[in-house]
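Undergrad: Need a 3D model of the following:
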Amino acid sequence: MSIRNLDKLFKPASVALIGATARERKLGAIALYNLLGGGYQGEIWPVNPKYDELMGLKCYRKLAHLPKAPDLAIICTPPATITALIRELGALGTRAAIVMTSGLDPVREQSLRLAMLKAAKPHLLRILGPNSMGLLVPKLGLNASFAHVGATSGKIAFVSQSGALVSGVLDWANAHGVGFSKFISLGASYDIDFGDLLDYLAGDIDTAAILLYMEDIQAARKFMSAARAAARSKPVIVLKAGREAEGAAMAAWHTGALAGSDAVYDAAIRRAGMLRVYSAEELFDAVETLTHIRSQRGERLAILCNGGGLGVMATDALVSSGGKLAELSPDTVIALEKALPRGWSHDNPVGLPGDAAVQRYADAIKPLLDEPQADALLLLHAPTAMVSSIDIAEAVTPLIKATSRTVLSCLLGGTTVAPARQVFNRAGIPTYDTPEKAVHGFMQIVQYRRNQETLMQVPAQLPMSATPRRARVREIVAAALAAGQTVLGECRSKEILAAYGIPVATTRMAADVEEALAVAADIGYPVALKIHSPDIAHKSDVGGVALDLDTPDILRTAAAAMLKRVRRMRPDALIDGFTVQQMARRPQSHELIVGVTTDAAFGPVILVGQGGIAVEVTADHAIGLPPLNMVLARDMLARTRVSKLLAGYRNQPPADIDAICYTLIQVAELVADIGELAELDINPLVADADGVIALDARIRLQPGQQRDRLAIRPYPQELEEQVTWMDQPILLRPIRPEDAPQHMDLFHALDPDDVRLRFFTSMRELPVSQLARLTQIDYDRAMAFIATHTGPDGKPETLGVVRAVADPDNIHADFAIAVRSALKGKGLGHILFEKLVDYFRSRGTEALVGEAMARNKGMQRLVKSFGGDVTPSEEPGVVNLHIGLRAP
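TA: Here you go, the predicted model:
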């Protein structure tokens, strides 16, 4: 991930257009026309050996003839010329280029990509495209695109993989008065991709929200890291194309990359804290909402309408979307009594009579704007002959502008309400065509907040603790691969699950009927008998499962019949014998499936849902990206229909949800530990009030897989280190989300002055949201090491923490440290800091940087002990800290 030199792309002082031309409707002519027509104040230098002048500008025959190196170059020349131009531009000192050239030969595309990147790399020149429509920065008047229209300035950034959608969105935005901070066509993303742009836009003060049109992702981990960081600071809304198989095939053809499973994209978008929309119409609604809506703290909606039907339509849309109607407080009802005629609903939605005068609108809206139990207000209006819509808009607009409450409007109709809509648009009040669209716009923000709140929850401690027997699992995997075996049977698969603390039914192999009888006698009747074959994935489909066999004679008969059936239905299958399993009698249990599959874009993903032999028919499942914690596992389970059954009903007791979630977490840990694990089926996983047990399991291995295939970097266990401090053993390790309770204890163990020195302010309590941010980190760009030991009460205790967050270019990492006040001056801070320095030096970071209060002499001594520098800051009472990590 890198934002290096992207400022030259978005804030160029000079632009060279290579391939500029006077030929109408040609790429070079349209691009030059747009550059001149946008109001850009920088230098514009057309380059083409055929011209001396173009559109009133001097035209240069060669790049070498330019007055100086342009900050940004736009390339509109044939594919064969691009690599040489990139090389020449880089040597001149240009650091950003937009390649608009399209029509690349699919056969030679990969070689061209590698050649372009090789030419750009020595000069750190960034490339947008090829096949990019360009970009617009309306605030600067920069229209470096061949779009058919320009854009007005606003606070939303739009990034698209589709040039056609760029044109459509621009048309719509201009018609609705919506502006943009940045408007970017990615093209083929040879260099600059979604991850780079998300990192840049997250820190862009001109951008309040980010919209993405996405067809595929090629660098999943980079994308997820950038998306998680961006979505924590501002709303990120995604329109993902290729939802159906046919659409996905078209997306792959269009972008030159395979589209991943739509359900996996959905899970990735949710996990990053972004919001997904499913159509261009929803995307436009999102633009309208994000352009105008104010800061929203909750999700309770009050509705004011001039017709009962409008209120019913809005309420239906709200409830079906999972929204909440606000309950009116007694004070609000009393205030509305004075404003409304007798017979009004005394409830939400608040209905006005069809002939309501302008003043009645104003009198009714005032108490609703002050309603403490409402977080937003929706004003619905259908035009009537008795009152002017524009008069209503002009009367309520000052009242709305005077409040901090979120207000949305819906004016039904066309030309008669257009002037009223313009009044609302000028005032920054979002307005929609229908009640359903207005509610959907509101719910987009609600869903975004819900996604963020889920990710910011502090996860509970694991309900049980088991140290995985990783060495044994690696032995099993290595032996199987050495023997050329990629599919593990039930017994070996269950042994692996058991090694990770997942309960499994006792199961043993039997080569023939006689051995099956001996196993059954040993483990005890009744038993389940299953065919054992590497070629049969679904044993029930071929009659390869027999249950409740409670005598030797019944077992013998069942085995003979099973062999006969299987050989008839699958004569090609290699049969290794049987598995004999202790019969699990759980009469009030539910059958679940827990599985792993490897997605083409995002790598391994976890699945949970309703299991059993009809699993494909019920199609009830949820997908999540590893690693998981209790919050994420519960969220996954809650997205299945079977979760309602698991909660209990009538005389059916609730299942042990913690045990199910723990299984998901352990499966995710197994996937993170064993890079060769490509697929896993636990079906069924039986769940009831007493816990869970895996009755059947199957694992597929894929040689050569790596641990970094996960889209989110898992807990780096390899960084754990036992050290001795003050003659006692302590563990230095990366922080985990489950460390939140101990981290709060650490905060409480800081005296007030140490809190001020660490946080630059006084704090009595650490907000839960901040606690989550401190303990739920992205190991790809941040690291926090804690020193921990077992406290006097036998529970883990955090003694101190050191952390740093690297910038996207891995140049600097901002650090901070805190040690229990009672332990200061005993060398613990030095031990922690040494661990941090070693880690960031190993990842190639150039320097650790930070700030400290000038009176924090202990911090300054610590920095100097590592060869660092302490210099005055521009801020009074603060010093800058710098520790170089590169070898001199």
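
Undergrad: CA only for contacts and neighbour counts going forward, please
TA: Will do.

Undergrad: Check the gap between the nearest residue to residue 235 once chain neighbours are set aside and residue 179 for me.
TA: Of all residues not flanking residue 235 in the chain, residue 209 sits nearest, at 5.0 Å (CA to CA, 6 or more residues apart in numbering). Distance, residue 209 to residue 179, by CA to CA, to the nearest Å: 12 Å.

Undergrad: what touches both of these two?
TA: 155, 156 (CA atoms under 8 Å, 6 or more residues apart in numbering).

Undergrad: who touches the most centrally placed residue in the chain in this structure?
TA: With distances taken as CA atoms, centre = their mean, residue 272 lies nearest the centre of the chain, 1.5 Å away. Taking CA under 8 Å, 6+ apart as the criterion, residue 272 is in contact with 224, 227, 228, 231.

Undergrad: this one as well, want them side by side:
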Amino acid sequence: MRLSDVDQLFTPSAVAVFGASDRPGSVGGIVYRNVLSSGFKGPCYAINPKYETVADRPCYKNLAELDKNFELALIATPAETVAGIIDQCGGYGVKAAVVHSAGFAEHGERGAVLQERVVEAARRNRIRLLGPNTLGVMRPIHGLNATFGNEQARRGNVALISQSGAVCAAMLDWSGPREVGFSAVVSLGAAADIDFGDVLDYLALDSHTHCILMYVEGVRNARRFVSGLRAAARIKPVIVVKAGRYPAGSRAAKSHTGAWVGTVDVFRAVMERAGVVQVEELDQLFAAAQVFGAGRRLGGERIAIVTNGGGPGVLAADRAVEQGLMLAQFADETRARLEAALPEYWSHDNPVDVIGDAPPERYRHAVEACVADPNVDGVLAILAPLAEADPSAVAKEVIVAAKTSQKPVLASWMGARRVAEAKLLFAQGRIPHFASPEVAIDALAFLATHHRNQKLLMQSPGPIAHEESPDVEGARLIIEGVMAEGRKTLGIIEAKAILSAFKIPTTQAVLARTPNEALIAAEVLGFPVVMKINSPDLAHKSDVDGVRLNIADAQTVRRAFSEIVERAKRLRPEVRIEGVTVEHMVSTRAARELMIGVLRDSIFGPIITFGAGGTEVEVLQDRALGLPPLNAFIIQTMIRHTRVDRLMGEFQHMPSMNREALARILQRVSEMVCELPEIIEMEINPLIGNDREVTAVDARIRVNYRPPQQTTYGHMAIHPYPIHLIEQVQLPDGTDLTIRPIRPEDAQLEQDFVRGLSEQTKYFRFMQALKELTPEMLVRFTQIDYDREMALIGVVEQEGVEQEGVEVVEVEVGVARYMSRPGEDSCEFAIVVGDEWRARGIGARLMRSLMENARQRGLRVMEGEVLTANTRMLALMKSLGFRVERDKLDPGIKIVSKVL
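TA: As a prediction, this is how the structure comes out:
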């Protein structure tokens, strides 16, 4: 089972260029010459009926004349010819194609039709397609430059994925003098087939890639995008710059890529949850390329600054505070080392001012002392080219000092002419260097952000366990009833019923249509009460002064009813008024007004917001965003990101608020938006909290029908753990077996399982010699996107030994998984059962569960590859009704398939 089906885009053994030409400036000619001059070891064929030779090499009129197999097709022909070429390639072993040609969707309706034909041809022939309208792809380690650009990337460990060919060109031009090398460069173009998710899947497991840079304009498939980001970011740093953050830029991005663009806050929240570092400008992307490409990570937020000038040190310190970094407090031993190495009149603090006349050795001693300090996570060395300074000599000493620790050491040699040689030395020594202290601090902040966001990335919310399970079906029936009446906005009583179904504490509301009904409701609920206008057309009751608080007697109830209704009719005569709701008044003792909201982003689905509540919520703009599903860590992070967090503690004789109750409500809101895709907007405001309880006082919910083709949790960017797939079965020999989807925390379980397999079983499963799963493979196998793939493991409980006795532990005995093919209704599967657990029916049981899940996901065909020598597996496949055929290209492999 392949982990990626785009590998031939990066590692083809043979290439053909359609549209190769000797015409000056032609795209096909440039691509052909770039492949020839980049060091590609395999054959590169030119195909163009207009030429006998191109670049003094044979040129073939068509594939029939060439009559040779090749894996990668590079196409630079008119748009209307591309689909036909793709169809021809299907019979010559082509696995991937790069369509450089323009004239597709970016040129209107006719171009969009042509693009659809190309994609259909590619899927028909099982060819993955990059483009159209793409600069191309580079793989320096493979000697491949399949672009029509003028720059050749040097070898390195940084990968670049961009929706803009111009950004690729700029990055390559920038990287030269800084000696930043690339493992891969991919221009997605229109991304009609291969998109971010596909390339991220490949680069996540690519041993040559240590860091991934991305230029994003828009996102089409949020689930693929986010799951690809999360999988890659678990293994290596991913840095993103987002274009189109504001309306004007968004319009430009749509016209350029045809993709929709999310809002600024939502995109930032998604990046944080994905463990990604988001930067704002291309210059910052360049800075990130340097600092992450150097391969060192920041273990915290405490930095030390070493400088030969007070001014640059202060600038760096100010910037550090702005970026949320902390100036480290030196340990006593560090202070002693600095006192011994520096003049008496050094700064005696952080920043460490080594004085303008500092010789190179003084710099080295200062940097070595700082990196050795356990209170320091990273160091910035700054040099102003004063008359006494020798920039190159100091640079050499800093490079030596940096090698004494794995902590990041950055340099800012200010100036130009006098520091040019020093900058070259830093580049050769793999020390990130920047023209100004502020940019250098920004780079350190990127490392700190990566460290923080990794904590969010590692949160994998499982099923939410309540003392009382929510009544999901009851809530759904209420929503269906509202929509059956032609309404999309729930009334206050209906909205509170939904909250109650999910065990969220609310105040009881009674609808009154007359003053007397209001009085009866007040007497039943007990004074004091709150009265609110009830109208499905009013987003905010305060717009018509439609709320009365602390009503304490009967006469006031009837008078308030008339005043509320009459004022609403006068101010908003067009709205429907159904009456007034009466609720018991929540105690305002030690109360804080909060708000929880849900919004539906057009790209990333439901987003949960939390912050200060009340009538000033739109003015205060105090909110934090979270991407569901949430867990306790994510919830606490959201709360800490708000200003209202400080008001929840004890102050002005008010006791601390009940944070646990608030966290429970946020958790339940998370489950609500997971289970009810019909909810497109919700606002609980105010949410009143005190030291004892947190209560939803008012709520507004908007709903809509979910698309009929939408799968379970298909409205979410992150698929929750599919608890409904857990099965408890008993094997024929009486062994109790649990079949469940794999979880991220099963990494050790999976590793132990693979280690325990015999050498033959490992070879049968992975079709290669393998001792154990690499860290990258382990992440890939356990951190899965349940929407596009599934891994079901079979586990049994056994007794394990611990220090104080015996404990029951889970042991994996088998695993079956499938991965769906992009744009198709088929999937590729793999299965393996532990050697000592064979012949107990585990393989058949896992496969039946896997097939049923694939069928429910709408997949029609399940296929796999089995080694001919693996007779046990072939027998299992036949017993399950799979068709077995010989692989036409490899007689040692059987292709097994089944229509589900």
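
Undergrad: Just the buried positions in stretch 636-650 of the second structure, please.
TA: Buried residues in stretch 636-650 of the second structure, counted by 16 or more other CA atoms under 10 Å: 636, 638, 639, 642, 643, 644, 645, 648.

Undergrad: that older thread, ok, and the contacts of residue 272 of the first structure in the second structure?
TA: Retained in the second structure (both residues aligned by TM-score structural alignment, their matches' CA atoms under 8 Å) from the contacts of residue 272 of the first structure: 224, 227, 228, 231.

Undergrad: how about a markdown table for those, with distance to residue 79 of the first structure, secondary structure and neighbour count added?
TA: As requested, those are arranged in a markdown table below (distance: CA to CA, whole Å; DSSP: H, G, I helix; E, B strand; the rest coil; neighbours: other CA atoms under 10 Å):
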| residue | distance to residue 79 of the first structure | secondary structure | neighbour count |
| --- | --- | --- | --- |
| 224 | 32 | helix | 26 |
| 227 | 32 | helix | 25 |
| 228 | 36 | helix | 24 |
| 231 | 36 | helix | 22 |
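
Undergrad: what's the closest of the residues you listed to residue 144 of the first structure?
TA: Set against residue 144 of the first structure, the nearest of those by CA to CA is residue 227 (25.7 Å).

Undergrad: Tell me which residue of the second structure lines up with the closest one.
TA: The alignment partner of residue 227 of the first structure in the second structure, by TM-score structural alignment, is residue 229.

Undergrad: Quick check: its match touching residue 272?
TA: No. Under the criterion of CA atoms under 8 Å, residue 229 of the second structure is not in contact with residue 272, lying 10.7 Å apart.

Undergrad: Would you mind listing the buried residues in whichever strand in the second structure runs longest?
TA: Secondary structure of the second structure read by DSSP state E shows that its longest strand is strand 805-820. Residues of strand 805-820 of the second structure classed as buried: 811, 812, 813, 814, 815, 816, 817, 818, 819, 820 (neighbour count, 16+ other CA under 10 Å).

Undergrad: Take those residues and write them to a markdown table, including distance to residue 406 of the second structure.
TA: Shown next, in a markdown table, are those (distance: CA to CA, whole Å):
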| residue | distance to residue 406 of the second structure |
| --- | --- |
| 811 | 37 |
| 812 | 37 |
| 813 | 40 |
| 814 | 40 |
| 815 | 39 |
| 816 | 40 |
| 817 | 39 |
| 818 | 40 |
| 819 | 38 |
| 820 | 41 |
